[in-house]
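> Below are the sequence and a predicted model; questions follow.
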Amino acid sequence: MGRRVAYWRQRRGMSQQVFADRIGKSKSWVDKIERGVRRLDKYSVITELAEALSIDAGQLLGREPRRRPGLGGCLDQVEVESIRQSLERYERLGRFLEAAPIESTPIPELRGSVNYCWLAFEKGHYPVVARSLIQLLRDTPVAEDRPVGGSSADAAELMTQVYQIASTVLRKLGEAQLAWLAADRAISAANRGNDPLLAGIATTRVANALRALGRHQAALDLNVQVAHGLISEFGGENSTPAQISVYGALLLQGAMAAALAGDGTTSGDLLDSASRAANILGRDANYYYTSFGPTNVMVHRAAAFVELGEGGDALAVHDRIPPAALADLVAERRAHHHLDMTRACVQVGDMERASRHLVTADRHAPAEVRCRPVAIELIDQILHRTKGEPAQDLRRLAEEVGALN
């Protein structure tokens, strides 16, 4: 139980001293509880600790709540609310808001923190991402206003990346409005920097948030217009690999928007254009965290078929993806693809294969399954449509996310 106290205290961003002050105990008492030197044997004390940590007492006792848990890899509502509050703060207006001045973090240090946040995101470690975001959403605006070790433009380029990560994670969690707000901030910050490719990638975040809000045509138009503008500016096929990657990422997201709008022809055309761009690269890369290349084009082609309701075609594309190439993609992307293939299997009525894809997704990046509403819904569908007992691995997963009645 002491380890659980320490885990949740750290997730809430509290030191032992701050936590001790909140519950009216000494730092030494908290330290002994967390190390197991002192036992927690009074339920009244356990509930007091849980209240201070903004969790249910059952979570300290080892009983996770049903459905949207803090299952070791999910953001809970307290963390989402902390990100919301970070998005709503305006540290640069501190002199007008009578807020205490915040010391500016050196830009090289911020750059390291942003890179760490990207790495955590690509591995699907969303609580780590949340803690990083909350701090970075506070620090990057201050750094742009009072840059140390770099320029304001450098800080703005870091800020757009922070907003982009926030937008993507929030969209995955079903927080579409917050995702749109973060993406819109990303565009503004990108335009204050000196790197037009960051503005291109920020465009995909805005378009993805629009898709989550049901604005499929607006998302399609935005992606395609910016893609064509970028490639015209950079010189077509003579562009650098990074430029081609951003151009290709815009095309892929445009293809997904078209598929969601039910326009299979436009989706296919955009995927073909993205495939030609990927062939110029000749390999999968990760410029600007795009994971763009021939494999990711195939992954998106399969996903587009799923959105069009063509599960059989989606699975046929999946079967043509070389396993080694798929394994080279980042964990978040692999897990996302297996979730899409789970949907494809459900569409064609193959619950056994759907179970395998879902369990594979959980193995690659558990948060992609345990935190996303779409994944919980898929578990429900598979359980209800499976004849007889579900596969043991799926049953275990369903129990862990609270999907078994």
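On my side now, so go ahead. Numbering: from 1, shown residues only.

> For the rest of this, base every contact and every neighbour count on C-alpha atoms.
Noted.

> element containing the residue nearest the centre of the chain?
For the chain, the residue nearest the mean C-alpha position is V169 (2.9 Å; Cα atoms, centre = their mean). Secondary structure from DSSP states H and E places V169 in helix 152-172.

> putting a second one here so we can go through both:
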Amino acid sequence: MADQGTTIGDNIKALRNMRKMSRPRLAEAISISESYLKKIENGERSVTSTIATRIAQTLKVGVDRIYGQPYYNGAEADEGVQAVIPDLRRVLWTYDSPEDLSRPPRPFDVLVSEMETISQLRQDGKYVQLAPLLPSLITELTHVALAAPAGEVQEQAYWYLARGYRAANSLAHKLGHPDLSMTAIERVRWAASRSGDPYMDVVAGYLLLGALMRQGLWTAANKLMVELEVQIRSIAAGRFNDESRAMLGSIVLKRLAADARQGRLENVLRATEEAEEIAAASNGRDVLAYETTFGPSNIRIHEVHALLNIGDAKTALRTAGGFIPPTDLPGERRSHHYIDLAAAQLAVGDRDASLNSLLEARRIAPAHTRFHPTVRATAATLVRLDRAQREAVTGFARWASVS
């Protein structure tokens, strides 16, 4: 758990000392210069997810320890969203034997309507509004699913329950609880297998893939990507439509991100081309399928993110150009682009642009921005480098709970 004012650099230094590893030795192990690592530890340089993962693996800790998650400082004092974690853990642990309800579940159509609301809140990164609704809704849907006779109604209940567990995964991951996030993914797989929808099984695999990538488990992640692509092609059976192409394209974008974090630039370029070909078959439109958007906009966002993680901030910025994510793209995706943009702008020394991008990310999705480790790293570096201590910089840092 991070204390207010503790930076990622502080965390790395403390963990390195705990492991009795010198700075030169750690720098060599993760293939960066000692001077660059020193700047990271001193808060003069931000940290890409690639470097954070390498450091975590070398120091034999979870990536959440590098980021200092979960955060219980200023942001939590204002938002209170972490308070839902005990209830969420309880419903995930009692998935097949839920606690008794004080009254019967609400009508199924009411539960469906609330799940649609939660799904939209998840996509827009509105965790504060989402969190208090989720445990009770999952519990009610669980009772419905377990009590319904085998058939369409039961499958529908499990289908919506899988979406509820997906929201739980997002919430746990964003709030910095990786073990709870993995439990939620296992629950998605459990419910998906009972939903009668083979694409929901793909969704479960997609979420697992993201978890593997966050921990840098590349052998397992690369194997799963291949399996998921084969699975999608088998389900489509040669009759692809916008939805199935979006599912396939989303896996290709995961491959693009994985290759970037492994430093495989040529593979990144090939994956980008493949994703563009898939999007072109849907007339170059952004398509929302199973709560995941695929199309030209998300390809651009992933390409910028990939170049940033490879360490080529200048090319990432050239690729971004004047791109503005369309307003019909989910808020979390749009804010993520500006978070990446801010990190890239800071890397090339454009601090004013970096701050403006952070402010835009906050405008689009405040909670997503406030709890994002990259935002905290970027804001902390901006504060360290801003000798004039301008209120615009320190004010954002206070809001993000890093100063």
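Cool, got the structure. Since we're looking at a predicted model, the values are computed, not measured.

> Tell me which helix or strand the residue lying closest to A258 of structure 2 once chain neighbours are set aside sits in.
The shortest distance from A258 of structure 2 to any residue other than its chain neighbours is 6.7 Å, reached at M213 (Cα to Cα, 6 or more residues apart in numbering). Assigned by DSSP H and E, M213 of structure 2 belongs to helix 198-214.

> What of P98 of structure 2?
Going by DSSP H and E, P98 of structure 2 is not part of any helix or strand.

> ok, now how distant is it from L92 of structure 2?
9 Å (Cα to Cα, to the nearest Å).

> So for these two, which residue has more residues nearby?
Higher neighbour count among P98 of structure 2 and L92: L92, with 23 against 17, using other Cα atoms under 10 Å.

> Would you check the span in structure 1 matched by the helix holding M213 of structure 2?
Mapped onto structure 1 using TM-score structural alignment, helix 198-214 of structure 2 covers residues 196-212.

> which outside residues touch that stretch?
Identification of contacts with stretch 196-212 of structure 1 by Cα atoms under 8 Å, 6 or more residues apart in numbering yields 157, 160-161, 164, 167-168, 171, 176-177, 179-180, 183-184, 186-187, 190-191, 216, 218-220, 222-223, 226-227, 230, 243, 246-247, 249-250, 253, 257, 260, 288.

> So among these, which ones count as buried?
Buried subset of the contacts of stretch 196-212 of structure 1 (neighbour count, 16 or more other Cα atoms under 10 Å): 157, 160-161, 164, 167-168, 171, 176-177, 179-180, 183-184, 186-187, 190-191, 216, 219-220, 222-223, 226-227, 230, 243, 246-247, 249-250, 253, 257, 260, 288.

> mind listing what the residue with the largest distance to the centre of structure 2 touches?
Distance from the centre of structure 2 peaks at P149, with 36.1 Å (Cα atoms, centre = their mean). Listed by Cα under 8 Å, 6+ apart, the contact set of P149 of structure 2 is empty.

> and it, which of the three is it?
With DSSP: H, G, I helix; E, B strand; the rest coil as the basis, P149 of structure 2 sits in coil.

> do you know how far it is from I364 of structure 2?
For P149 of structure 2, the distance to I364 of structure 2 - Cα to Cα - is 43 Å.

> Likewise for R376 of structure 2?
R376 of structure 2 sits 17 Å away from I364 of structure 2, going by Cα to Cα.

> Comparing the two, which residue is more hemmed in?
Between R376 of structure 2 and I364, counted using other Cα under 10 Å, the more crowded position is R376 (25 against 22).

> which SSE is the more buried one in?
Assessed by DSSP H and E, R376 of structure 2 sits inside helix 373-385.

> Next SSE downstream of that helix?
helix 391-399.

> Okay, angle between that next one and helix 373-385 too, please.
140 degrees (axes from the mean of the first three to the mean of the last three Cα atoms, to 10 degrees).

> What are the neighbouring residues in contact with the corresponding residue of structure 2 for the residue nearest to the centre of structure 1?
Alignment note (TM-score structural alignment): V169 of structure 1 maps to L171 of structure 2. Counting by Cα under 8 Å, 6+ apart, L171 of structure 2 touches 122, 127, 131, 181.

> For those, which single residue is the most surrounded?
That'd be S181 among the contacts of L171 of structure 2, by other Cα under 10 Å, with 27 neighbours.

> Quick one: map that one onto structure 1.
Structural alignment (TM-score structural alignment) places S181 of structure 2 against A179 in structure 1.
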